[in-house]
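**Q** my questions concern the predicted model and sequence given below.
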Amino acid sequence: MLNLVLPYEISVAEVAQLRAAGTPFTLLDVREPWEIATASISGSLNVPMGEIPARANQELDPDAHIVVVCHHGARSLSVTAWLRREGFEQAQSMAGGIDQWTREIDGAVPLY
């Protein structure tokens, strides 16, 4: 696979296309447990933002495509920047977060 530099953000539509195509990637949800209990995207790996530094190297593949999701996209962008600095070159933030996912892709996921 070519090691192209991916943009820092990926749209919810692009993430939906990856899922529909069966393209392998890790959907990393960095919201807090209460938020995940309120609304989540199936198949996501849940690691709260504050636990990323302690858990990233144990639980994430630095060569994998990682799509980071939060509520609106601010925390995920911050985590994406941190992951990129740590060598996770294929990390991307899902623009608009789970809120945008609900509005554009899956209305069954609750808004909060």
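**A** Received it, and whenever you're ready, just let me know what you need.

**Q** switch to C-alpha atoms for all contacts and neighbour counts from now on
**A** Fine.

**Q** what about the residue positioned nearest the centre of the chain, distance to residue 78?
**A** The residue lying closest to the centre of the chain (Cα atoms, centre = their mean) is residue 68, at 1.9 Å. Separation of residue 68 from residue 78 (Cα to Cα, to the nearest Å) stands at 10 Å.

**Q** longest helix anywhere in the chain?
**A** The helix that spans the most residues within the chain, counting by DSSP state H, is helix 74-85.

**Q** run through who's touching whichever helix or strand comes after that helix.
**A** Following helix 74-85 in sequence order, the next helix or strand is strand 91-94 (DSSP states H and E). Residues outside strand 91-94 that contact it (Cα atoms under 8 Å, 6 or more residues apart in numbering) are 6-12, 15, 64-70, 73, 76-77, 80, 83-84.

**Q** next up, a structure to set beside the first:
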Amino acid sequence: MNEDITCQEVKDRLEKGDKFNFIDVREEWEYEEANIGATLIPLGDLPTRISEIESMKNEEIIVHCKSGARSGRAKKFLNSQGFTNVRNMEGGITAYLEL
């Protein structure tokens, strides 16, 4: 199972300009309130939009939500669909914005 990632690690990678697959599984209204550059695919839409990320199956994908719960479910779902390197950002955007 892939290790999750801390908010600090994500922040450091974003500040360095690292390119990685970054998915926000919150709802659109939450994304509009605050986002940190991830692609928005709400958790409920993930099953029907999986074709959009199919090419990333063997690449690192970092998922985040508000607190880490929905992105934890997204990670489980993606793993069940054959994605091999999905990491959940611990604490979600709430913790990230407190850094």
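**A** That came in fine, so what should we check first? These numbers were taken from a predicted model, which means no experiment stands behind them.

**Q** hmm, back to that, the longest helix of the first structure vs the second structure, average distance?
**A** Overlaying the second structure shows helix 74-85 of the first structure at a mean distance of 0.6 Å from the equivalent residues (mean Cα distance after the TM-score superposition for the first structure).

**Q** please tell me which residues of the second structure that helix aligns onto.
**A** Aligned using TM-score structural alignment, helix 74-85 of the first structure spans residues 69-80 in the second structure.

**Q** returning to what we had before: the contacts of strand 91-94 of the first structure in helices, which ones?
**A** 12, 15, 76-77, 80, 83-84.

**Q** could you give the number of residues near residue 43 of the second structure?
**A** Residues contacting residue 43 of the second structure under the criterion other Cα atoms under 10 Å number 19.

**Q** likewise residue 47 of the first structure?
**A** Neighbours of residue 47 of the first structure under the rule other Cα under 10 Å: 17.

**Q** that one contacts residue 30, correct?
**A** Yes - counting by Cα atoms under 8 Å, residue 30 is a contact partner of residue 47 of the first structure at 5.1 Å.

**Q** what's the match for residue 94 of the first structure in the second structure?
**A** Residue pairing (TM-score structural alignment): residue 94 of the first structure is matched to residue 89 of the second structure.
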